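[1] Quick one: sequence plus predicted model below, questions after.
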Amino acid sequence: MLAKLTWEYLRTRLWEVLAVVVLQTMAAIASLNLPDLNARIIDEGVALGDTDHIWRLGAVMLAVTLGQSVATAVAVFLGSRMAMGLGAWLRHRVFTHTQDFSAQDVHEFGAPSLVTRATNDVQQIQMVVLMTFLIMIQAPIMGVGGVVMALRQDSHLSLLLVVVVPVLALVVGLIMGRLAPLFQVQQTRIDAMNTVLREELSGIRVIRAFVRQPLIRARYRDANDQLRQVALRIGTLFALIFPAVTVIISLSNIGVLWYGGHSIENGESQIGALFAFINYLGLIFMAVMMAAMMFIMVPRANVSAIRIAAVLDHDVSVRGPGRPAPAPEGRWTFALRDVSLRYPGAEDPVLDGVSLEFAPGTTTGVIGSTGSGKTTLVNLIPRLMDPTGGSVTANGVPTTELDPAELRRHIAMVPQRAYLFSGTIASTVSGVPDPDQAQRERVIRALEGAQAMEFVSDLNQGIDASVEAGGTNFSGGQRQRLTIARALYRSADLFVFDDSFSALDYSTDARLRIALPAYTEGAATLIVAQRVATIRHADCIVVLDDGRIVGRGTHAELMGSCPTYREIVASQMSEEEAA
């Protein structure tokens, strides 16, 4: 999987890949020739006292070294550029593909795991590709070439290689076999750690409010200990491999010096050949160590490649049609026709037989207990998920036949959780990094409609005041009003407010609802709420219970015909207020 994933990008840089291979091959050949030249200088120059020969061979060695340095430098530059480009390409693909994920798709992987795959997993692949270009191309050339050149220097000493190289390969192979499965466990436990951290950071206020710090500490400690255990096992094997290889190399050098010394004493070998053989032995061991390093990194990177490929190959559950139907003209009227939705593996549907229509200029309120399916209903309209039964239509055209981007341009949605992007108030409301004067005027108008100008005007920089990621520098009510302003800034045929008034006080809630018709400009409005006061004046109120519509009508009609609605009203209002 690792080779398949990386080749998709590298084949677009084929000439650069070939250039790196050629340059690294040239550098390896140059490295293999340097010990031979050094041996010749000793045996043909120093031993015979031929100074001119020493200078000539020294100049050749200098030229070879210079060529090796240039080839290596260019290869490192090209290899690094391709590796970094591969990382950017993978992150872009993962990011853009996950942008098409529906709520079910995100839930299948989990947000923490998706973050890990787009960062840590991509980094593992990027590092392996970089090290491949830097050392792995040279490793087999250095290993095989070192053996050949060592045989040329002294065939008797080369018998040591028959014993040393297999022993070294056996030690490295045994350790690598233990490391490979541990990397899979490590990535899974990194996901678990990210999940714990994300939940604890996002729910820190709830944790403090319910004094759950001891439980959360224990939960974090358990996840951390599990990650530490596998990291220690990996670290232990890492710590074992290098001393083991060093011992083998040291024993080999002792054997070469002992045997080579006797050969020189007997006149069977020359001093230069002995030095060259030791150098070649070092090159062979270095090649084995480079291969071992790659064997350490490749299994982990392959695990990361499988995890990234799982995201990229995931079939998005909400997909645009191959040939979208023409967009309806004029105002769009959205409707749900006998809609049902059942999550995979669930016994009961979340929604069952829901039929609604949102005509232009009308306000529809939806109310129900927690878990009654209100947010699921809202998510069906802009195709954040698709129903398992029935259909959602726009001017009679099923939304599954429309381009999702075109569909969502006609819907202005305020989600249940108020979230603001970093920047300024003007940029987060308009969605434009640097809005012009006309856009700034629209921002001010949207803020007025959302009843947000009363606190924005008090800020030193007004609409140019900074907004931190998530809007954490504003209170909950201020964030909600800014997200409402972001929706009112748009021109849409349907405005959806998913429990968007819950953080507002009653007076601000009332002023905002009274002002809404002037800012929605004749569009349909859907308000999902838990407070009766928010939707009691709606043209039509829909009461949901266990995913089914149990009541439909105005406030007065429901008070007389819907027991569920009366129970909700009785829990929030006195008899005088409800009348």
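    Structure received.

[2] From here on, just use CA atoms for contacts and neighbour counts.
    Fine.

[3] could you pull out the helices for the stretch 401-550 of the chain?
    Ranges of helices in the stretch 401-550 of the chain, per DSSP state H, counting those that start in this stretch, are 404-409, 425-430, 437-449, 453-456, 476-488, 506-520, 532-535.

[4] can you give me the offset of the fifth one from its chain's centre?
    Put plainly, it is helix 476-488. 28 Å (C-alpha atoms, centre = their mean, to the nearest Å).

[5] packing partners for that helix?
    strand 411-414, helix 425-430, helix 437-449 (3 or more C-alpha pairs under 8 Å, 6 or more residues apart in numbering; DSSP states H and E).

[6] Tell me which stretches of this structure form strands.
    Using DSSP state E, the strands of the chain run over residues 334-341, 351-358, 363-368, 389-394, 397-398, 411-414, 423-424, 466-467, 494-498, 524-529, 540-545, 548-553.

[7] can you pull the buried residues of stretch 61-77?
    Of all the residues in stretch 61-77, those buried under the rule 16 or more other C-alpha atoms under 10 Å are M61, V64, T65, G67, Q68, A71, T72, A73, A75, V76.

[8] Quick check: the gap between the residue lying closest to the fifth one once chain neighbours are set aside and M149.
    The shortest distance from Q68 to any residue that is not its chain neighbour, by C-alpha to C-alpha, 6 or more residues apart in numbering, is 4.5 Å, and that residue is A27. As judged by C-alpha to C-alpha, to the nearest Å, A27 and M149 stand 16 Å apart.

[9] just to revisit the earlier point, so for R217, which of the helices of the stretch 401-550 of the chain sits nearest?
    helix 476-488 (27.1 Å; C-alpha to C-alpha).

[10] Next, the angle from the closest one to helix 437-449.
    Here helix 476-488 runs at an angle of 130 degrees relative to helix 437-449 (axes from the mean of the first three to the mean of the last three C-alpha atoms, to 10 degrees).

[11] Comparing A27 and M149, which shows the higher neighbour count?
    Comparing A27 with M149 by other C-alpha atoms under 10 Å, the one with more neighbours is A27, at 24 against 21.

[12] circling back: wait, the residue nearest to Q68 sits on S69?
    Yes. Counting by C-alpha atoms under 8 Å, A27 touches S69, with 7.5 Å between them.

[13] shared neighbours, the two?
    Residues touching both A27 and S69 (C-alpha atoms under 8 Å, 6 or more residues apart in numbering): there are none.

[14] Pull the residues that contact stretch 197-204.
    Under the criterion C-alpha under 8 Å, 6+ apart, residues P112, I207, I216, Y220 lie in contact with stretch 197-204.

[15] ah, wrong one, I meant stretch 38-55
    Contacts for stretch 38-55 (C-alpha under 8 Å, 6+ apart): L57, G58, M61, Q270, I271, G272, A273, F275, A276.

[16] what do you get if the cut-off is 7 Å, keeping everything else the same?
    L57, Q270, I271, G272, A273, F275, A276 (C-alpha atoms under 7 Å, 6 or more residues apart in numbering).

[17] second one coming, line it up with the first:
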Amino acid sequence: MFELLKKMKRKEWLTAGLCAILVLGQIYFDLRLPDYMSDLTVLIKTPGSAMSDIWQTGLEMLGCTLASALLAVICGYLAAQTAAGFSYTIREKVFNQVADFGQYEMQQFSVPSLINRTTNDITQIQMLVAMGLQIMIKSPIMAIWAVIKIINKSWTLSVITAGFVVALLAMMAIVIAVIVPRVRRVQKLTDNINRVSRENLTGINVVHAYNAEKYQAEKFEQANDELMRTQLFNQHGFAMLMPAVSFAMNTLALTVYWVGASIVEKVALTDVAARIATFGDIMVFGTYATYVIMSIMMMVMIVMFFPSAQVSAGRINEVLNAKITLREGKSDNAPEVGTVEFKDVSFHYPTSDKDVLENISFKVNKGETIAFIGATGSGKTTLISLAARFYDTTSGTVLIDGKDIKEYTFDALYDRIGYVTQKAVLFAGDIRDNVLFGESAAVPTDENAQKALELAQASEFVEKLPGKLDAPISQGGSNVSGGQKQRLAIARALARNPEILIFDDSFSALDYKTDAALRKGLAEKLGGVTCMIVAQRIGTIRNADKIVVLDEGKAVGIGTHEELIKNCAVYREIAMSQLSAEELGA
């Protein structure tokens, strides 16, 4: 928690400091009230007291009360401002940190967990800061100050008060020790319930198609029931605290007055002044003792929030302290243009020791097209992920434009690349926002967007939409078909005017006619752009300048379509499973 508080901005620290000063003022005025009560008691019990003195003391009490209330309002406002600013800062840091995550870091944290950490966990901390700035400062100072005020008034009553305080603190310690581990479990169970809900909503069509509503409901009920039982245990534990403190406060007040009555009784009846003074001291002692218990009651309120906030702080720090494995270089320039070269590249995922790519070497020059084909799981997507530097190689070197990919700044690298993912991803907004998404060397104009849409064979359906470029796209592109979504994703890559285009099986959602028209347009209008294509269709890649055939992570063939038909058994098997001998030219 304290590690997270170090990230608070200077302005927020100043506001928190001012709030702490105001809390001290509030405590001063609150603790002046018992003294005035003692004075009033003496004035009322003393024969011949002037009414003006009683009125003056009463007005001073009222002034203290109003001053305390005013400081409480101002402090509450400052505390809320500090908590909101702090949560804003942390949320921004978490978002920016996650935005810098590579594929490896994303595997360490699930998406539902990251969303939960960015929302619920930060809200828990915000609530603690808002309450803590007032209560965590006020309660211990008030308790200590009250103890100092009463310590010399009666040792008997002081010992009784100390016994109540020790008992309450011991009970708080036991409750915290039992509940904190379960609070951590609650956070994990919340992540789990978010995961189940997300899966059900994402795959709702599959759930309906397979009549799996009951199965999904049972899975959710199991996760929900486990979360409920854990939370109930925690709430039952916390539910003991507040009644116990209230009972202790009332019992202590009753004990103080009962014991105090016997103390007053021991004072001689003839010594009226002494009896009145002792009675006033007992009244003041009872009030201060109540303040001590009230301070503990306020601490109980913090105790109920602190375990959750502490666990949330740890989860947030896990994200903020996550080591980013991909670090950008410092270079912007390159000796070549539009070239991609793999030099003896091998790669295995951080969670495995088995290489998924072994000793891959090839080079593609500016304006050429290189294609990758192979069975499912042969490493095609992994290979082009290395070209886009989603991972770093285990061994070997990937060069873009004649320079090691690790030497580029991220801006310089991705300005050179247009990447189309295997699964098309669209963002909520409109078509213009999606096509001109992000920053690149290209000018983000409507004309550029129209050209990209036309080349991607998407202008036909975009022109029919109401609003055209302003036509809305819902979250995830759920209001367009799979083929339309894929063409918009391709248009987004083309609008960047890149040197190198990478297509990760991006033509699979297109019909053959659109696929052929798109490839023809790319060849005619982007002759100087280097293309890297992962595909399953022989028809998509047969005209490529080079074709790399992958089998279990190894390049078992590199050449043209005609060369591989003759010399590569794996390629020939794939080709003959899709096309006839006449179509293959055999």
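    Good, I have the coordinates. Keep in mind that this is a model prediction, so the values were computed, not measured.

[18] picking up where we left off before, so which of the contacts of stretch 38-55 of the first structure are in helices?
    L57, I271, G272, A273, F275, A276 (DSSP state H).

[19] measure the nearest residue to the third one once chain neighbours are set aside to G58 of the first structure for me?
    In other words, G272 of the first structure. The spatially closest residue to G272 of the first structure, leaving aside those adjacent along the chain, is A39, at 4.0 Å (C-alpha to C-alpha, 6+ apart). Distance of A39 of the first structure to G58 of the first structure, computed by C-alpha to C-alpha: 11 Å.

[20] Compare neighbour counts for those two and give me the winner.
    Legend: neighbour count by other C-alpha under 10 Å for A39 of the first structure and G58, higher for A39 (21 against 16).

[21] roughly how far apart are that one and S252 of the first structure?
    As for A39 of the first structure, its distance to S252 of the first structure is 20 Å (criterion: C-alpha to C-alpha).

[22] try Y419 of the first structure
    Distance of Y419 of the first structure to S252 of the first structure, computed by C-alpha to C-alpha: 65 Å.

[23] For these two, work out which one has more neighbours and name it.
    Of the pair Y419 of the first structure and S252, S252 is the one with more neighbours under other C-alpha under 10 Å, namely 20 against 17.

[24] so what corresponds to the more buried one in the second structure?
    Structural alignment (TM-score structural alignment) places S252 of the first structure against L252 in the second structure.

[25] for M293 of the first structure, same thing?
    Using TM-score structural alignment, the equivalent of M293 of the first structure in the second structure is M301.

[26] how about V420 of the second structure, what's its partner in the first structure?
    Applying TM-score structural alignment, one finds that V420 of the second structure aligns to V414 in the first structure.

[27] who touches the closest residue to its match other than its chain neighbours in this structure?
    Leaving aside its sequence neighbours, V414 of the first structure sits nearest to F497 (C-alpha to C-alpha, 6+ apart; 5.0 Å). Contact partners of F497 of the first structure, counting by C-alpha under 7 Å, 6+ apart, are M413, V414, P415, L526, I527, V528.

[28] and F497 of the first structure, what pairs with it in the second structure?
    Mapped onto the second structure by TM-score structural alignment, F497 of the first structure lines up with F503.

[29] Only the buried subset of the contacts of stretch 38-55 of the first structure, as a PyMOL command please.
    Restricted to buried positions by 16+ other C-alpha under 10 Å, the PyMOL selection for the contacts of stretch 38-55 of the first structure reads:
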select buried, resi 57+270+271+272+273+275+276
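
[30] which non-adjacent residue is nearest the residue nearest to the spatial centre of the second structure?
    The centre of the second structure sits closest to T118, judged by C-alpha atoms, centre = their mean, with a distance of 2.4 Å. Leaving aside its sequence neighbours, T118 of the second structure sits nearest to R91 (C-alpha to C-alpha, 6+ apart; 6.0 Å).

[31] what number of residues lie near the one you found?
    For R91 of the second structure, the tally of surrounding residues (other C-alpha under 10 Å) stands at 19.

[32] With M413 of the first structure instead?
    M413 of the first structure has 25 neighbours, counted by other C-alpha under 10 Å.

[33] Ok, D433 of the second structure next?
    Burial measure for D433 of the second structure: 19 neighbouring residues, criterion other C-alpha under 10 Å.

[34] Let me know whether P387 of the first structure touches Y343 as I believe.
    No. Assessed by C-alpha atoms under 7 Å, P387 of the first structure is found out of contact with Y343, at 9.5 Å.

[35] neighbour count winner among the two?
    P387 (22 against 13).

[36] Aligned counterpart of the more buried one in the second structure, please.
    Under the alignment (TM-score structural alignment), P387 of the first structure maps onto T393 of the second structure.

[37] Could you report the separation of its match from I384 of the second structure?
    Distance of T393 of the second structure to I384 of the second structure, given as C-alpha to C-alpha: 11 Å.

[38] next one: L33 of the second structure
    According to C-alpha to C-alpha, L33 of the second structure and I384 of the second structure sit 75 Å apart.

[39] How about A99 of the second structure?
    Using C-alpha to C-alpha, A99 of the second structure is found at 21 Å from I384 of the second structure.

[40] Specify which residue of those two has the higher count of neighbours.
    Shown here are A99 of the second structure and I384; by other C-alpha under 10 Å, I384 has more neighbours (20 against 10).

[41] Please pull up the equivalent of that one in the first structure.
    Checking TM-score structural alignment: I384 of the second structure goes with V378.

[42] and if you look at K464 of the second structure?
    Alignment note: K464 of the second structure maps to D458 in the first structure; criterion TM-score structural alignment.

[43] what about that match, how many neighbours?
    As a burial measure, D458 of the first structure scores 9 neighbours (other C-alpha under 10 Å).

[44] With R513 of the first structure instead?
    By other C-alpha under 10 Å, the residues close to R513 of the first structure number 18.

[45] what does G379 of the second structure give?
    Residues lying near G379 of the second structure (other C-alpha under 10 Å) number 24.

[46] hang on, isn't it packed against A555?
    No. The criterion here is C-alpha under 7 Å, and G379 of the second structure misses it with A555 at 9.8 Å.

[47] could I get the helices and strands packed on helix 476-488 of the first structure as TSV with distance to R486 of the first structure?
    Conversion of those to TSV gives the following (distance: least, C-alpha to C-alpha, whole Å):
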stretch	distance to R486 of the first structure
strand 411-414	8
helix 425-430	4
helix 437-449	7
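
[48] Good, wrapping up.
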